[in-house]
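Enquirer: After the sequence you'll find the predicted model.
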Amino acid sequence: MGTSFNDQFDQYGIWRREFALRLKLLSEWLKDHELLDAAVEERLRRLETQMRSDKVMVAFVAEFSRGKSELINAIFFAGYKRRIMPASAGRTTMCPTELGYDGGVPPCLRLLPIETRLQPQPLMEWRMVPEKWIRVDLDVNDPAQLAQAFEKVSEVRHVTVDDAKALGFWHDDSPEDNPMLASNGLVEVPRWRHALINIAHPLLKQGLVILDTPGLNAIGAEPELTVNLIPQAHAVVFILGADTGVTKSDLAIWREHLISDSEEAGSDSRLVVLNKIDTMWDSLSTQAQVQAQIDRQRATSAEILGLRLDQVIPVSAQKGLVAKVNNDAALLQASNLPALERALSDGVLGQRQRILRHSVTTGIGELRVEAMRAINIRRRDLAEQMIELKGLRGKNTSVIRHMRARIEQEQGEFDISGAKIHAVRSVHLKLLREVFTLLGTSTLKAEMAELTKALRTPGLKLGVKRAYTLTFDRLRAGLQRAQSTSGDIQSMLTGTFRQLNTEYGFSLQAPKEPDLARYARDLELVERSHNQYLGVANALRLAQPEFADRLVRALGTRLRMVYESALAEVELWNKSAAAQLDAQLRERRRNFGRRLEAIERIQQAASGLDDRIAEITAQEAALDELDAKLAELTSHLTEAPAANAAAMEPQRQTA
């Protein structure tokens, strides 16, 4: 049946751990050979952080009673030989639930009370305040205790209509979306706003994050879920009922929260599951007739949702779970669960590995260039010394004294040049501060304050899209100014480095200018996810100031991540330029010291010249070895992840 999602994710984790280990060895080797300047160290740190903390988020989205939690049980938790997520009749996930692993936190379930919606802080800020969450400790070796604890995510509260309005679950202008009103006049709402489950499940330990979302009413009431978490998921699994196909509420979730007009519906990151195909297994129909019925439902769903047929996968999560628990291969095949697992592994992990591999190859390539530059500086200095020393063969003492005086004069002139280099850095940093301001927190806060002010204008928010459009236009203009300023800095660096190379024999090369255009593309993605949320369906909600404020705070959280990434790239660019200059200044000072030392030794002993020439020859050979070793260590790090992981699996089993 091929490699399951669990198996392939395991291989993915092995490759990442092996890469992190090799990266550490490279770091130690570079440090031992004094090749670890600030820029190289920063590149190494980022690559290691990216590799160790890389997460793959899979979001499961569905209307109520589509078997979403059962599907999560079948794919990820069948090893417990029972249900872990609440999936029995009448028990369903009522609040967004994230399952992941953080080694610094004990196994626990953390629950954020629904009342926090009445306060202005976005969800991201609540994560930083653990004391505000209700914590339930978990015993990962006791499946019954886990399942009992997880039932808390299905807890509800009964509140008045006014309280339901304040919490975002009741809207007088759209009664069809409101929850049922009980005979006592109270409304049922989720007890918790968000749940975080931290357990050392093998897949979660390797970076998988599972996002289990509630139905349409709860999704729409939590802007941060819609505009931040779901759009950032690497894959979205949308679950339908095989017997009902695409219902009106299913289509509303799909159009309003999962696919925007400008997005490719056929993206491999979107999978649709036709769940509960076992309800169509009919003893009065032949197997061929049942399959034909499933195929028709699959084709109809794909057409309505604008997907390729292979992106709609019919399964029975319940039968798949039973089959795994009972080791029933025939039932597992009939459930078609392995087909979904293959689609997840090929689509989600395949795409993630390609992105990570490209990032690794680029990062290691740039790191190697930085380290090679340091080796080449040393090689050039040795070549200059060799020419100088060979020119002294057969010369008398006065010539050697003259040579010493000339070196000391060069050293004095070089020391004076420090003021000129300092002036260049001052201009560079002044321009750089402009970029930092444009991409800084204060600029972003000012834009969010301006948007909030616009949205608080009294009356129905018919102009809300325009307010958002103007905000994103200003943000894009700011990015363009930052790119223009960075272009000025790049031109200045190129010209200055060329001048310093001519005057002092340096080999400086301006590092690659940061590409801020890709952050403009990120802005477009964020804008797209918000625009689809600003349709007529949410116009009435947006008329409520507290809801509009929550939406802006969610936007600010997402934009902060984009701007922090852009700033980090600018900072690395700056470090690369400064590190080059520092390295060449340092090597040049060392070179003067070595040249003066060689002259001293030649003056003191007749054999000093030949000894020094022999030493330089040996040092040149050592540099060649350094060069070869650097090539070897870096090439190991750019091997294909999938092939490397597959190759390591049998080795691990043999060991």
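Expert: Yes, it's here.
Enquirer: from here on, contacts and neighbour counts on C-alpha atoms
Expert: Noted.
Enquirer: Identify the residues contacting Gly241.
Expert: 66-67, 274-276 (C-alpha atoms under 8 Å, 6 or more residues apart in numbering).
Enquirer: Make a markdown table from those residues and add distance to Pro143 and neighbour count to it.
Expert: Listed next are the contacts of Gly241 as a markdown table, based on distance: C-alpha to C-alpha, whole Å; neighbours: other C-alpha atoms under 10 Å:
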| residue | distance to Pro143 | neighbour count |
| --- | --- | --- |
| Arg66 | 24 | 23 |
| Gly67 | 20 | 24 |
| Leu274 | 28 | 27 |
| Asn275 | 25 | 28 |
| Lys276 | 25 | 23 |
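Enquirer: Max pairwise distance over the residues you listed: which two?
Expert: Within those, Gly67 and Leu274 form the most distant pair, 9.9 Å apart (C-alpha to C-alpha).
Enquirer: So which residues of the stretch 201-350 of the chain form helices?
Expert: 202-205, 216-221, 223-224, 230-232, 248-253, 287-305, 317-326, 329-335, 337-344, 350-390 (DSSP state H, counting those that start in this stretch).
Enquirer: which stretch among those comes nearest Arg83?
Expert: That would be helix 317-326 among the helices of the stretch 201-350 of the chain, by C-alpha to C-alpha, at 8.3 Å.
Enquirer: can you give me the angle that closest one makes with helix 337-344?
Expert: Interaxial angle of helix 317-326 relative to helix 337-344 (axes from the mean of the first three to the mean of the last three C-alpha atoms, to 10 degrees): 100 degrees.
Enquirer: okay, and the common contacts of Gly67 and Leu274?
Expert: Taking C-alpha under 8 Å, 6+ apart as the criterion, Gly67 and Leu274 both touch 239, 241.
Enquirer: In strands, which of the contacts of Gly241 fall?
Expert: 274-275 (DSSP state E).
Enquirer: how about CSV for the contacts of Gly241, with distance to Gln311 added?
Expert: Formatted as CSV, the contacts of Gly241 follow (distance: C-alpha to C-alpha, whole Å):
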residue, distance to Gln311
Arg66, 18
Gly67, 18
Leu274, 10
Asn275, 13
Lys276, 17
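Enquirer: picking that back up, switch the helices of the stretch 201-350 of the chain over to TSV; also include mean neighbour count and distance to Arg193.
Expert: Output for the helices of the stretch 201-350 of the chain, formatted as TSV (neighbours: other C-alpha atoms under 10 Å; distance: least, C-alpha to C-alpha, whole Å):
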stretch	mean neighbour count	distance to Arg193
helix 202-205	18	22
helix 216-221	20	9
helix 223-224	23	11
helix 230-232	20	16
helix 248-253	16	19
helix 287-305	16	29
helix 317-326	22	27
helix 329-335	17	33
helix 337-344	21	28
helix 350-390	17	30
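Enquirer: Next one for the comparison:
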Amino acid sequence: MMEATSVAAEGQTFNQRFDEYGQWREVFVKELQAFAQWLAERGLGSSAALERLARLQEQAFDDKITVAFVAEYSRGKSELINALFFSSYGRRIMPASAGRTTMCPTELTWDAARPPSVQLLPIETRKLSASLADWRLKGSSWLTVPIDARSADDVAKAVQRVTETTQVSQEEARRLGFWNDEDPADNPPLTPAGLVEVPRWRHAVINFPHPLLKKGLVILDTPGLNAIGAEPELTVSLLPQAQAVLFILGADTGVTRSDRQIWQEHLLRHIDAVGLRLIVLNKIDTLWDALTSKEEQAEQIRRQRHGVAQTLGVPVNHVLAVSAQKALVGKITRDAALVRASAIRQLESVLVDSLLGQRHLILHQSLLTGLAEISAEAQRLLGMRLRDLTEQSQEIAGLQGKNASARRSIRARLARERKEFDACVNKVLGLRAAQNKLLNQAFHELGGKTIKRELAELAAQLQGKMLTLGFQKPYLKTFARLQEVLEGSQDIAGQIQRMLAESYVSLNTEFGFSLAAPATLDLSAFKADLQKIAESNRHMFSVGNAFKMSSGEFADRLVAAIAMRLRAVFEAAANEMELWSKASTAQLDIQLKERRHNFVVRSETIERIQQADLDLGTRLRELDDRLIDVRQDQLQLQRRSEALAQTVHDAGRALQAAAQAHSDPA
């Protein structure tokens, strides 16, 4: 029987820190919810502000952290996953025995909406152009193997399915991307029947309620060079977007030709991507023997780390040496000395502290920016309420001892102000129409049809053609046109911002609003993302990749994978623009609502006073009470905002301090 509480046996270095980060996110989400409820109860939250808070809650709660493990076969990659995450279950979960290894890219994650299972996508789907993202939406195309999450044996048995292979003809292997006539040295051996053994599955998703997976960890286990190179979505999308990539080498083999090829073709291009990139020199136990002292062994490992760092062109503190097998055995048998000798704790510390510190830095900036904008909007509204209540109090106080003529004069003034307000509303409606027209123009350009049109043209040029040295030109032109789309959207946002700023000055002057000029929308991050995608995949369209690209299926899969990345960028840009637009006009909407309510209250008050139905002193006391309430709300808003910001700061400082403590594992 496998109990979730048994995770306590792990030794805590990785699990406890990750769990603490997950707990912080859960607590912070609850605090955000309480803040949103408080704003709503006091009428301080515009629809845009509440939507922004909901997105911040979702971002904090659903923040996924993907750790990808990349290696050639027989480097101990699956054993390392077992040692890091699954030792508490008393046995191997990922297949790591001789001759039985992961044959297809495998994701370990947890989705509470689905039962525990292993989902397997048949390798034959590679012959179709749909991307993995498209196949994820077609559940019936996957083989689903249910698992009993309470039984380690049942989980391991189900996961064993990722090792399955099938035999196909050379032609079929060529179409699937496992046979290369131009580089026969990397081709798998033929069976006696002249067939080629290939993975049975294209992709696997293991939905498993491991405590760390529940907290948002996603583990990506990738197979060797052939499988990586044949699946564009891995190198175009999954690996570049992973928050941490561990490239595993063998201490017994060093950096082999295929290791170097994986590094240069699939990882080096993304070394500047957001995330942690570590080299793990595994199997250091092969250097242990009775004839060498511990000092000599340590010196051998030091030399190997420096040699690997020099060969791959990375800082030596990015190369860590471990023994995954000894770490797993030591953890299961509770042999503390063996665990220490395996050096797994150092890797755990560097991984969790650097990774979580980095993730929190990104979350930190987003949370603080969003909170500051929401708080500023609410404070402006409270300031407007304070001003209106003060004016009402002065207006009512001025009626004391006055005759009916004075009251009629106030009613006439209210009527004039109401007429002016109606003119203001008409002006705002015209402003909104002009804004929506510009927005729709931007959304049209940022929509999926633009990407589909551009990549369809690129795909058409790939069909039936061998690549030439000049073929990168249309590829780069495609991205240049897409950059122009983002720049055009940036220009439209600038037009909207200038139009709103000018209109707000006019509304403040003519009608007494307290509108602040909207912030400028900055889409430069999305332009940078687009540039990274273009540069990191440029080599796919070079003459060196001509043979692969001559396969229509591979070219289609490559274009589909790039399209998926581009859709994500453009959708994010459109969402950011929509939220910015809503936030830019939210203050106007809520101040219009307040002004309208103010007219109703003032009119009713004057009417009741006119009919002797309301005592002036009573009304003045009511207004004084409301003024006190508003001032208290101002203080409460400031305290709540500062408390939320402090929570974010405190978590960030703790994570950064831990990361700095492990910044140089050399």
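Expert: Looks like it arrived, so ask away. The structure presented is a predicted model; accordingly, all values stated were derived computationally and were not measured.
Enquirer: Tell me how they score on TM after superposing.
Expert: The TM-score (TM-score structural alignment, normalised by the length of the first structure) is 0.95; 646 aligned residues with a C-alpha RMSD of 2.0 Å.
Enquirer: In the second structure, what stretch matches stretch 499-508 of the first structure?
Expert: Counting by TM-score structural alignment, stretch 499-508 of the first structure pairs with residues 506-515 of the second structure.
Enquirer: Tell me where the stretch 51-200 of the first structure has helices.
Expert: For the stretch 51-200 of the first structure, applying DSSP H, counting those that start in this stretch gives helices covering 68-76, 123-127, 143-150, 161-167.
Enquirer: Glu377 is in contact with Leu637 of the second structure, correct?
Expert: No - the pair Leu637 of the second structure / Glu377 is not scored as a contact, 10.9 Å apart, by C-alpha atoms under 8 Å.
Enquirer: hang on, the earlier thing: who's in contact with the match of stretch 499-508 of the first structure?
Expert: Stretch 506-515 of the second structure is contacted by residues 380, 384, 420-421, 424, 504-505, 587-588, 591 when judged by C-alpha under 8 Å, 6+ apart.
Enquirer: can you pick the most crowded of the residues you listed?
Expert: Within the contacts of stretch 506-515 of the second structure, most neighbours by other C-alpha atoms under 10 Å means Gln587, with 25 neighbours.
Enquirer: Okay, the residue lying farthest from the centre of the first structure and Met403 of the first structure: tell me how far apart.
Expert: Distance to the chain centre peaks in the first structure at Asn396, reaching 66.2 Å (criterion: C-alpha atoms, centre = their mean). To Met403 of the first structure, Asn396 of the first structure is 11 Å away according to C-alpha to C-alpha, to the nearest Å.
Enquirer: quick one: the helix with the most length in the second structure to helix 344-397, angle?
Expert: As assigned by DSSP state H, the longest helix anywhere in the second structure is helix 552-610. Put simply, helix 552-610 of the second structure runs at 30 degrees to helix 344-397, going by the same axes, to 10 degrees.
Enquirer: count of residues packed around Ser140 of the second structure?
Expert: So Ser140 of the second structure, with other C-alpha under 10 Å, has 10 neighbours.
Enquirer: Now which residue in the first structure aligns to it?
Expert: In the first structure, Ser140 of the second structure lands on Glu131 (TM-score structural alignment).
Enquirer: I'd like to know which of the helices of the stretch 51-200 of the first structure is closest to Gln291 of the first structure.
Expert: Nearest of the helices of the stretch 51-200 of the first structure (C-alpha to C-alpha): helix 68-76, 20.8 Å.
Enquirer: roughly how far is that closest one from the heart of the chain?
Expert: 25 Å (C-alpha atoms, centre = their mean, to the nearest Å).
Enquirer: Specify, as a residue range, where it falls in the second structure.
Expert: Helix 68-76 of the first structure maps onto residues 77-85 of the second structure, going by TM-score structural alignment.
Enquirer: So what's the residue count around Arg639 of the second structure?
Expert: 12.
Enquirer: and it, what helix or strand is that in?
Expert: helix 616-661 (DSSP states H and E).
Enquirer: coming back round to it: so of the helices of the stretch 51-200 of the first structure, which one's packed in deepest?
Expert: helix 68-76 (a mean of 24; mean count of other C-alpha atoms under 10 Å).
Enquirer: Packing partners of it?
Expert: Secondary-structure packing of helix 68-76 of the first structure (3 or more C-alpha pairs under 8 Å, 6 or more residues apart in numbering; DSSP states H and E): strand 56-62, helix 317-326.
Enquirer: Skipping its backbone neighbours, what lies nearest the counterpart of Pro96 of the first structure in the second structure in space?
Expert: Using TM-score structural alignment, the partner of Pro96 of the first structure in the second structure is Pro105. Leaving aside its chain neighbours, Pro105 of the second structure sits nearest to Thr222 (4.4 Å; criterion: C-alpha to C-alpha, 6 or more residues apart in numbering).
Enquirer: which residues touch the aligned residue in the first structure for that neighbour?
Expert: Counting by TM-score structural alignment, Thr222 of the second structure corresponds to Thr213 in the first structure. Thr213 of the first structure makes contacts with 59-62, 93-97, 219, as judged by C-alpha under 8 Å, 6+ apart.
Enquirer: Look up how far Ile75 of the first structure lies from Thr213 of the first structure.
Expert: Counting by C-alpha to C-alpha - Thr213 of the first structure and Ile75 of the first structure are separated by 16 Å.
Enquirer: doesn't Ile228 make contact with Leu234 of the second structure?
Expert: Yes - using C-alpha under 8 Å, Leu234 of the second structure is in contact with Ile228, at 6.6 Å.
Enquirer: Where in the first structure does stretch 302-321 of the second structure fall?
Expert: Going by TM-score structural alignment: stretch 302-321 of the second structure matches residues 295-314.
Enquirer: List the contacts of the matching stretch.
Expert: Residues outside stretch 295-314 of the first structure that contact it (C-alpha under 8 Å, 6+ apart) are 242, 245-246, 251, 254, 265-266, 268, 270-275, 277, 294, 336, 339-340.
Enquirer: Over to stretch 282-294 of the second structure?
Expert: 75-76, 248-252, 297, 300-301, 321-326, 342.
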